[in-house]
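J.: Sequence and predicted structure below; questions after.
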Amino acid sequence: MRTQFAALCYRVKDDKTEVLMITSRGTGRWIIPKGWPMDGKTPADCALTEAWEEAGVKGKVSGGCLALYSYVKGISADEQLPCAVMVYPVKVKSLSKNYPEHDKRKRQWMSPKAASKRVEEPELAHLLRKFDAKRFVA
């Protein structure tokens, strides 16, 4: 079992919560930005770094770890790696057009309910369905 850190990137538009979803590089399925631990960075900092690299998000972590979910990462055709993902809320201030993986992924704003129907991981779907960004807005 390996640990990853993820960013649940969000905004409130017209009094409604929206989450930013991205596609995976390999299969094109809908996911949230996530990645491996990085030396010298906190889990929240890792999540923010992944949000920038994978989705072009400029923002800030707006709370502690929201939840954990698990999934199996396909390493190769015959190798899979079980992962536990710690999810951090990231309030999006802006999106950049040029970011490290802009040519490898699509990104799209969705309602949490719509996003929950597009992800494959049941625990992530549950987290998305229940997410309400208004609890983080001052």
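T.: Now that the structure is in, tell me what you want to look at.
J.: CA only for contacts and neighbour counts going forward, please
T.: Fine.
J.: so what's the residue nearest the centre of the chain closest to, chain neighbours aside?
T.: By C-alpha atoms, centre = their mean, the chain has its centre lying nearest to residue 32, at 2.6 Å. Nearest non-adjacent residue to residue 32, counting by C-alpha to C-alpha, 6 or more residues apart in numbering: residue 21, 5.4 Å away.
J.: what separates the residue nearest to the centre of the chain from residue 134, distance-wise?
T.: When distance is defined by C-alpha to C-alpha, to the nearest Å, residue 32 is 19 Å away from residue 134.
J.: after the longest strand along the chain, next one along is what?
T.: The longest strand of the chain (DSSP state E) is strand 79-95. Using DSSP states H and E, the helix or strand that follows strand 79-95 in sequence is strand 107-110.
J.: list the buried ones in the helix or strand encompassing residue 115?
T.: Using DSSP H and E, residue 115 sits in helix 112-118. For helix 112-118, the neighbour count (16 or more other C-alpha atoms under 10 Å) marks 112, 113, 115, 116 as buried.
J.: Next, count neighbours for the residue nearest to residue 32.
T.: 25 (other C-alpha atoms under 10 Å).
J.: In three-state terms, label it for me.
T.: Following DSSP: H, G, I helix; E, B strand; the rest coil, the label given to residue 21 is strand.
J.: residues contacting it?
T.: Residue 21 is in contact with 9, 30, 31, 32, 33, 107, 108, 109, 110, 115, counting by C-alpha atoms under 8 Å, 6 or more residues apart in numbering.
J.: One more: residue 132?
T.: Per C-alpha under 8 Å, 6+ apart, neighbours of residue 132: residue 17.
J.: want to compare, so here's the second one:
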Amino acid sequence: MSLAKSYTAGDATWLQSFVGLFFKPTRLQIAALCVRPGETENEILLVSTRDTGRLILPKGWPEPHQQAYETASTEAYEEAGVLGQADTRPMGTFRSYKGLGNGSKIRTKVMVFKLQFEKQLKTFPEIGQRQCHWVPFSKGIELADEYALKRFLRRHRMEIA
């Protein structure tokens, strides 16, 4: 009898858990790249993380009852009070890490949707938890605190600037 055939259903669960110790799947997050006209070039929105204050795009976990582009709009509203129209197709993706409350990090794949700014509300769900920074696109590349986000912005300069 082969080794694979000797396992029962319960053993298969154990085996999957064992493999999970060595391989962790990438988890998907959805981000909004909020863009508005600026004086010399388009501006983008960076928000601070709640724990370390790093500057990132508004992003979050997919919502089961929403399309991904709708989730991007929701994140822009919740984290920065930004309302606007998100493209229905993503601009692209980049790899990142999500810090957890216990100090550990998990690898994520961030799907980015461009959101054309319409207005920013004075009150929103995460007001006081994050700082919002509208910056010229070229300055945003410098200020972003994730190398992969910087690379993503450089790669998509022609779609934004």
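T.: Arrived safely. Note that the structure is predicted; figures quoted are calculated from it, not measured.
J.: Give the aligned equivalent of the residue nearest to the centre of the first structure in the second structure.
T.: Under the alignment (TM-score structural alignment), residue 32 of the first structure pairs with residue 57 of the second structure.
J.: Report the separation between the aligned residue in the second structure for residue 123 of the first structure and residue 94 of the second structure.
T.: Matched by TM-score structural alignment, residue 123 of the first structure corresponds to residue 148 in the second structure. According to C-alpha to C-alpha, residue 148 of the second structure and residue 94 of the second structure sit 6 Å apart.
J.: Hmm, residue 123 of the second structure is touching residue 82, no?
T.: No - if you go by C-alpha atoms under 8 Å, residue 123 of the second structure and residue 82 don't touch, sitting 10.0 Å apart.
J.: higher neighbour count, these two?
T.: Neighbours were counted for residue 123 of the second structure and for residue 82 using other C-alpha under 10 Å; residue 82 has more, 25 against 12.
J.: any idea how far that one lies from residue 19 of the second structure?
T.: Distance, residue 82 of the second structure to residue 19 of the second structure, by C-alpha to C-alpha: 42 Å.
J.: and the closest residue to residue 61 of the first structure other than its chain neighbours, what does it touch?
T.: Distances taken as C-alpha to C-alpha, 6+ apart place residue 90 nearest to residue 61 of the first structure, at 4.3 Å, with adjacent residues excluded. For residue 90 of the first structure, the contact set (C-alpha under 8 Å, 6+ apart) comprises 7, 8, 9, 10, 48, 59, 60, 61, 62.
J.: one more time with 6 Å, if that's ok
T.: Counting by C-alpha atoms under 6 Å, 6 or more residues apart in numbering, residue 90 of the first structure makes contact with 7, 8, 9, 60, 61, 62.
J.: Same check on residue 25 of the first structure?
T.: For residue 25 of the first structure, the contacting residues are residue 104, by C-alpha under 6 Å, 6+ apart.
J.: what about 10 Å?
T.: By C-alpha atoms under 10 Å, 6 or more residues apart in numbering, the contact set of residue 25 of the first structure is 54, 101, 103, 104, 105, 106.
J.: and the gap between it and residue 34 of the first structure?
T.: 12 Å.
J.: got it, and residue 94 of the first structure?
T.: Residue 94 of the first structure is 19 Å from residue 34 of the first structure, by C-alpha to C-alpha.
J.: And residue 72 of the first structure, by the same measure?
T.: 13 Å.
J.: Counting neighbours, what do you get for the equivalent of residue 67 of the first structure over in the second structure?
T.: Residue 67 of the first structure maps onto residue 92 in the second structure when the alignment is built from TM-score structural alignment. Neighbour count for residue 92 of the second structure, taken as other C-alpha under 10 Å: 13.
J.: can I assume residue 92 of the second structure is in contact with residue 152?
T.: Yes - using C-alpha atoms under 10 Å, residue 92 of the second structure is in contact with residue 152, at 8.1 Å.
J.: Overlap of the contact sets of the two?
T.: With C-alpha under 10 Å, 6+ apart as the test, residue 92 of the second structure and residue 152 both reach residue 112.
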